[in-house]
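S.K.: pasting the sequence and the predicted model now:
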Amino acid sequence: MSLDAVMAELREFRDRVTGVAESAVASVDGLLVAADTDGARPEALAALAAATLGLGKRTGHEVGLGDLREVVIRCRQGYIVVYAVRAEGLLVVLADEGLDVARLHLAAQPTIDRLGTLLSGSRAR
């Protein structure tokens, strides 16, 4: 896996989607892979996003709604969105309150697919 390629994906995603302020990629166990952050502590963000992803996955399965796509948390000043990246990773996005969540979901899918390929490439070596 190329850290430069992951960072390029994160920066391109932020530039392409209005409202996205920060993002990070982590493993499902909360280990930071890469972060495009200014204010958030990347290691803490990765760990908390992994816990959020785990709870979302377990809840989805418990109630029979299938595999998790994303968890959206809406706060007073913005959003935290955690996306599953295949079985091995996650993408966490911090966005401002003006975010168009539907647009984010549409724009995120190609990025998630590319990140999945990059993360899978690191396991194959």
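M.R.: Noted; the coordinates are in hand.

S.K.: can we go C-alpha only for contacts and neighbour counts from here?
M.R.: Noted.

S.K.: which residues touch Ala34?
M.R.: Residues in contact with Ala34 (C-alpha atoms under 8 Å, 6 or more residues apart in numbering) are 3, 6-7, 24-26.

S.K.: turn those into a markdown table, including neighbour count.
M.R.: Listed next are the contacts of Ala34 as a markdown table, based on neighbours: other C-alpha atoms under 10 Å:
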| residue | neighbour count |
| --- | --- |
| Leu3 | 13 |
| Val6 | 22 |
| Met7 | 19 |
| Ala24 | 25 |
| Val25 | 30 |
| Ala26 | 25 |
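
S.K.: quickly name whichever of the residues you listed is closest to His61.
M.R.: Set against His61, the nearest of the contacts of Ala34 by C-alpha to C-alpha is Ala26 (21.9 Å).

S.K.: test my guess that that closest one contacts Val93.
M.R.: No - applying C-alpha atoms under 8 Å, one finds Ala26 not in contact with Val93, separated by 11.5 Å.

S.K.: alongside the first one, take a look at this:
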Amino acid sequence: MAVEAEVLNELHRLRTRMPQLTGALAASVDGLVLAQDMPGVQPEGLAALTAAALGVGHRMVDLTARGEFCELLVRGAGGYVATYAAGPSAILTLLADGHANVGRLHLEGRRSGAHIAGLMAARHTPGPASSAQAYPAVPPVPPAPRDRPLSALPTRIPRQYRPQRGPDHGG
């Protein structure tokens, strides 16, 4: 069974477990639809927005030193849009109505995200056949030559770059 079909089955099972979900989408981190179960919503547009939100989420957690991106929750007047990391190559977005239990939404979203991550990892794992023929080894890149060794750098700061001292400069 193709990975996309297995991901779609996971989305169907997720919507069965949680009836408050109105849609589910699995997309690549590049914004391409892997599988979707979203009646009435344009999946390509949501996949692209999800990829953009993922980028913003990554920047936010990096800037605030909060570790690796895990999830993002947006609440609108009509319900929730929840986005979960599904490994390094995929992302899961769930739509839920306003009566959804947010704790349950997170629980189910995290479980499904982890399952989809496993499916995607299996997709990229080389099989028993040697992958060396399909992907030849890339030779290592030699380090760039340095203009001069560190020992040749000046040990004193030139006078023009030193802080000014005087009545206007705190001294």
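M.R.: In hand now; what should we look at? Predicted model only: the values in this text are computed from it and were never measured.

S.K.: need the TM-score between these chains.
M.R.: The pair, once superposed, lands on a TM-score of 0.94 when counted by TM-score structural alignment, normalised by the length of the first structure; 125 aligned residues with a C-alpha RMSD of 1.2 Å.

S.K.: ok, so of the contacts of Ala34 of the first structure, who is nearest Thr117 of the first structure?
M.R.: Using C-alpha to C-alpha, Val6 is the member of the contacts of Ala34 of the first structure that lies nearest Thr117 of the first structure, at 10.3 Å.

S.K.: can you give me the distance of that closest one to Thr59 of the first structure?
M.R.: Separation of Val6 of the first structure from Thr59 of the first structure (C-alpha to C-alpha, to the nearest Å): 29 Å.

S.K.: and the longest helix for the first structure?
M.R.: helix 101-124 (DSSP state H).

S.K.: gap between it and the chain center?
M.R.: When distances are taken as C-alpha atoms, centre = their mean, to the nearest Å, helix 101-124 of the first structure is centred 9 Å away from the chain's centroid.

S.K.: now do the host helix or strand of Leu45 of the first structure: everything it contacts.
M.R.: Using DSSP states H and E, Leu45 of the first structure sits in helix 42-62. With contact meaning C-alpha under 8 Å, 6+ apart, helix 42-62 of the first structure is reached by 24-32, 35, 66-68, 70-71, 82-84, 90, 92.

S.K.: and stretch 8-15 of the second structure, by the same measure?
M.R.: 21-25, 35-37, 108, 112, 115-116.

S.K.: map Ser110 of the first structure onto the second structure.
M.R.: For residue 110 of the first structure the amino acid is Pro, not Ser. In the second structure, the residue paired with Pro110 of the first structure is Arg111, using TM-score structural alignment.

S.K.: and the strands in the second structure, which stretches?
M.R.: For the second structure, applying DSSP state E gives strands covering 21-28, 33-37, 71-76, 79-85, 90-97.

S.K.: so can I have JSON lines of those showing distance to Gly103 of the second structure?
M.R.: Formatted as JSON lines, those follow (distance: least, C-alpha to C-alpha, whole Å):
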{"stretch": "strand 21-28", "distance to Gly103 of the second structure": "13"}
{"stretch": "strand 33-37", "distance to Gly103 of the second structure": "22"}
{"stretch": "strand 71-76", "distance to Gly103 of the second structure": "11"}
{"stretch": "strand 79-85", "distance to Gly103 of the second structure": "12"}
{"stretch": "strand 90-97", "distance to Gly103 of the second structure": "12"}
